[in-house]
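> Sequence below, structure please.
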Amino acid sequence: MVTNDLPVAPTLPAAHGPIRGRLILLGPAFVAAVAYVDPGNFATNSTAGARYGYLLVWVVVAANLSAMLVQTLTAKLGLATGRSLPELCREHLPRPLNRLMWAQAELVAMATDLAEVIGGAVALRLLFGVPLLPGGLIVGAAAFAVLALRARGFRTFEIAITVLLGVIVLAFAVNLLTARPDLSAAAGGLLPRTAGTDSMLLAAGILGATVMPHVIYVHSALTPNRIPTSGEAERRVVAKGLRVDVLIALGVAGAVNLAMLLVAAASFHGSGIPGTDTLEGVHAGLAGTLGTVAAVGFAVALLLSGLASTSVGTYAGEVIMQGFLRRRIPLVARRTVTLLPALAVLAVGVDPTRALVLSQVVLSFGIPFALVPVVTFTRRRDLMGSLVNRRATTVAAVAVTGLVVALNAFLLRQLLA
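This next block holds a predicted model:
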């Protein structure tokens, strides 16, 4: 069980003053948010903008709104039950189903690590000319330094992740102002439409890169017992603070995702610049169209994204195994196992951007396995108490889950045809 190292009083947030009392409720969603701007997002959003211009703006916006709903339910689930989603699955699901849930969650964690390590390796090559395979090893090893901050208390880890997220935000804010996208065309992109199977596949990748299954498990483990409460009134105060945490953190992540697509659309769509549907091509294209500062900012943001998100991904693996199986393995062993697929992809020379996009499609197939239990548990009054879902919330969550399942079924049919 994850706890927070903050010295808190029984009554919150009033016991700490109007400002500090609210600030101490922030943090878990920012750890989750960094996974929403991981290298997979760089690949899918940049590819979408370069290939289709502003066509898929609606997908980014819809995915982020869905993520806000999902992460709010996830945070509330941990607060109300005092347990993570994997722990609840172990307690309430039949053993064979629980084992199946664990197996797919581990595959999701590996697909996540694939995107994060590859993205970081590409960034090192763009910045310093480091070959991809050694770059992957460097990113994998560097994640331990970020994870080591947890030994100083989880608040330190949250702050470090938030700082990395802030640098990513700054880089894309500068690039967005420089690119000057067509705002009217971007607004037109809010109308839901696609341009064939390829755009649908990319839309699924955007969804998989935004509504991340592994971070659903992580977020549910960050909120139990974070702040001691005595009674339903205090629990509702903390729940409100967690909702604000989600809105701010995922609002920031959503803005970054949208900026990725808008910069690529404004800079590359219809320009005839070759290779701008790859990370390397985006970097080179930004250097040519917006200047060296924009290209370096993109690469630095990509590197920090890979480093931060792979740290969160490794922590997700711990939460998954501990929750579903009530077992732990040494961190070095877990890191090695999840790192191997990414290193294998880098070693055989698979196109990094293509591997990133496909990894996000894999993640989109893992979303229902996390969403269905979250919706099921949060609608149960015996588990949630006064924090049980309202009917409208459950309806919205079921609609999101149904949309994801329908989209994945369509894609599976297309891929097997």
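
> CA atoms for contacts and neighbours, from now on please.
Will do.

> Checking residue 400 next. Helix, strand or coil?
Three-state call for residue 400 (DSSP: H, G, I helix; E, B strand; the rest coil): helix.

> Quick one: neighbours of the nearest residue to it once chain neighbours are set aside, just the number.
Spatial nearest neighbour of residue 400, chain neighbours left out: residue 66 (6.7 Å); criterion: Cα to Cα, 6 or more residues apart in numbering. Residue 66 is flanked by 20 other residues according to other Cα atoms under 10 Å.

> Which strands or helices does the helix or strand hosting residue 66 pack on?
Element membership for residue 66, per DSSP states H and E: helix 57-81. Contacts defined by 3 or more Cα pairs under 8 Å, 6 or more residues apart in numbering; DSSP states H and E place helix 57-81 against helix 85-92, helix 197-210, helix 213-222, helix 232-268, helix 352-378, helix 381-384, helix 391-416.

> any idea how far it is from the chain center?
Taking Cα atoms, centre = their mean, to the nearest Å, one finds helix 57-81 lying 11 Å from the centre of the chain it belongs to.

> now swap in stretch 391-407 and tell me
Put simply, stretch 391-407 sits 19 Å off its chain's centre (Cα atoms, centre = their mean).

> who touches residue 254 in this structure?
36, 60-61, 64 (Cα atoms under 8 Å, 6 or more residues apart in numbering).

> picking up where we left off before, deepest of the helices and strands packed on helix 57-81, which one?
helix 213-222 (a mean of 28; mean count of other Cα atoms under 10 Å).

> Please provide the structure for the following sequence as well, for comparison with the first:
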Amino acid sequence: MAEPGDTGRDAPADRPAAPPGGWDGGVPVPPSVAAETPRPAPVQGSFLGYVKSFGPGIVMALSWVGTGDLIDNSVAGGNYGYALLWVLPLTLVFRFIFVNNLGKYPLYNLQRDPSIVRGFARTHPIFGWVMLVSFVVYTHILMAFTLSGVGVALHGLFGVLSPFVWTLVGAASVFVVTFKGTYLLIEQIFKVVLAVMVGSFVVGIVMVGINWAEFLRGFAFELPPQEGIFDSGLVASSLVLATLGSMANLFYPQFLHEKGWTTPAHRRVQRYDLLFGIAVVFFLAVAVWAIGAEVLHGKSGVETADDIAGALGVAIGPAGPYIFYLGLLGAAWTTVASSIFALSKMSVEALHVVRPARAARTGGEASRDGFYTLMVCWGLLAVVWSLPGAPGFVVLVVISHVLTSPFLLMIVIGMVFMMNRRAIMGDHVNTWKDNLGLGLIAVFVAAAAVQGLGKAVGMLG
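Okay, here's the model as predicted:
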């Protein structure tokens, strides 16, 4: 069902057309934005074809499996063994429901929006400003510990230079890759990085071994007494928020748009793609958790990344630290690159929503707007958090996920309204099952945020 005023110009046969300009729900839609909507990618006709075309799920998975997941899972495994393992599958189910719902937007929205940011703004114009401010703040918070992870990993692998200098090297490499805003290059690099990460962690697991009896008992919903410097409730809360992905969940619709999966015909490959990404996240998370549980549990606790690498070296020999640091480098670098790319583009889109004349001047192309480059630089300036005297890397990871929880809660609530508006989604508004899933996620995140914030404030005090 098309909106009033649809012209049908350049509209694919399998989806409704949208007006090339004008206003919708109080949100300006410049003609240049419609003109910049990419041509839909070819739809594969077989499962093998789907597998060959996978991309957004891989980029998304490596955006999620960043330093937060790596360190949170190592902390949980090292301090509590397998006792908190039940958090992983639970939150991944919620994550699939949440992100699969987000994936509907670029496929079904009536306006053929180039970004889900416009969908939130159509729900209420204030979301344009809220999203712009949130993206700017979140970009720096996220980079504060992920860039630090790049420096820690490179220093662990090569030594010689200080971690801060290695962080600068890592930031420079990310700038080169993301400066022109080319998605295809990022996808190709990430596929190679994924292969390296899987290989390194498989070797680590084989060398360490798994206590399968303890592993299975990890799904018993236990919340053990505190071990080490982190309370189990804080660790569980951080795991929930890190695994659900916070604002990083919004990256997936952006990657679908960049890939050209923008019609209802892409829904099936999109689901397979996301399921593959979830499987990647689960495998890497369990691998890191198992390594932490087998080599760190029962010791003095995890306080730095070197604690993890050192214990792994004692357990399996000289190769141990290299396995850990190689995995950390892959997780940290891919998170920095994909997050800078997506957040910078979405920030430009939010700016274009609140300043439509700017979109007209730049042709609606995010990477042509100087604000894109400014956002890339703003994110990479978070290297200052790697200077000597800055908060510890592990502390930054655990606390940052908890402190960004209000952003995630805001997204879930806004998404419920957005996905239930027929003026935006037409006949593809959410079903009661979709809304039930989002409602459960909102309650789950709110509870984790309240508990985590209280404990984080106690730690900082």
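
> Superposing both, give me the TM-score.
The TM-score (TM-score structural alignment, normalised by the length of structure 1) is 0.88; 401 aligned residues with a Cα RMSD of 2.5 Å.

> Out of the contacts of residue 254 of structure 1, which are shared with structure 2?
Mapped onto structure 2 and checked by both residues aligned by TM-score structural alignment, their matches' Cα atoms under 8 Å, those keep the contacts 60-61, 64.

> Which single one of the contacts of residue 254 of structure 1 is nearest to residue 106 of structure 1?
Nearest to residue 106 of structure 1, judged by Cα to Cα, of the contacts of residue 254 of structure 1 is residue 36 at 18.6 Å.

> That closest one -> structure 2?
Under the alignment (TM-score structural alignment), residue 36 of structure 1 pairs with residue 64 of structure 2.

> could you list every residue that touches that match?
Residues near residue 64 of structure 2 by Cα under 8 Å, 6+ apart: 242-243, 245, 248, 281, 335.

> if we go to structure 1, which of those are intact?
Shared with structure 1, among these: 242-243, 245, 281 (both residues aligned by TM-score structural alignment, their matches' Cα under 8 Å).

> Among these, which one lies nearest to residue 396 of structure 2?
Closest approach between those and residue 396 of structure 2, by Cα to Cα: residue 242, at 12.6 Å.

> What's the separation between the aligned partner of that closest one in structure 1 and residue 20 of structure 1?
Matched to structure 1 by TM-score structural alignment, residue 242 of structure 2 sits across from residue 209. Using Cα to Cα, to the nearest Å, residue 209 of structure 1 is found at 33 Å from residue 20 of structure 1.

> I'd like the distance between residue 102 of structure 2 and residue 206 of structure 2.
From residue 102 of structure 2 to residue 206 of structure 2 the distance is 37 Å (Cα to Cα).

> just to revisit the earlier point, which among the helices and strands packed on helix 57-81 of structure 1 is found nearest to residue 139 of structure 1?
Closest approach to residue 139 of structure 1 among these is made by helix 352-378 (14.9 Å; Cα to Cα).

> That closest one aligns to what range in structure 2?
Against structure 2, helix 352-378 of structure 1 falls on residues 393-419 (TM-score structural alignment).

> and the end-to-end length of the matching stretch?
Using Cα to Cα, one end of stretch 393-419 of structure 2 lies 37 Å from the other.

> Might you quantify the distance of it from its chain's geometric centre?
Chain-centre distance of stretch 393-419 of structure 2: 11 Å, with Cα atoms, centre = their mean.

> How about the contacts made by the match of residue 242 of structure 2?
Applying Cα under 8 Å, 6+ apart, the residues contacting residue 209 of structure 1 are 36-38, 40-41, 44, 360-361, 363-364.

> sorry, back to before: and which of the kept ones among the contacts of residue 64 of structure 2 is nearest to residue 181 of structure 2?
When these are compared for distance to residue 181 of structure 2 (Cα to Cα), residue 245 wins out at 22.2 Å.

> Quick one: map residue 46 of structure 1 onto structure 2.
In structure 2, residue 46 of structure 1 lines up with residue 74, judged by TM-score structural alignment.

> Mean deviation, the helix or strand where its match lies versus structure 1?
Using DSSP H and E, residue 74 of structure 2 maps to helix 67-80. Compared with structure 1 after the fit, helix 67-80 of structure 2 shows a mean deviation of 0.9 Å (mean Cα distance after the TM-score superposition for structure 1).

> Now which residue in structure 1 aligns to residue 293 of structure 2?
Match for residue 293 of structure 2 (TM-score structural alignment): residue 265.

> Its match against residue 55, yeah?
No: taking contacts as Cα atoms under 8 Å, residue 265 of structure 1 lies outside contact range of residue 55: 9.3 Å.

> Now do the shared contacts for these two.
residue 49.

> Quick check: residue 83 of structure 2 is in a helix.
No: under three-state DSSP, residue 83 of structure 2 sits outside any helix and is assigned coil.

> OK, contacts around it?
Contacts of residue 83 of structure 2 by Cα under 8 Å, 6+ apart are 77, 217-224.

> Give me the aligned partner of it over in structure 1.
With TM-score structural alignment as the criterion, residue 83 of structure 2 matches residue 55.

> any idea how far that match is from residue 406 of structure 1?
Following Cα to Cα, the distance that separates residue 55 of structure 1 from residue 406 of structure 1 is 21 Å.

> before we move on, what about residue 392 of structure 1?
As for residue 392 of structure 1, its distance to residue 406 of structure 1 is 21 Å (criterion: Cα to Cα).
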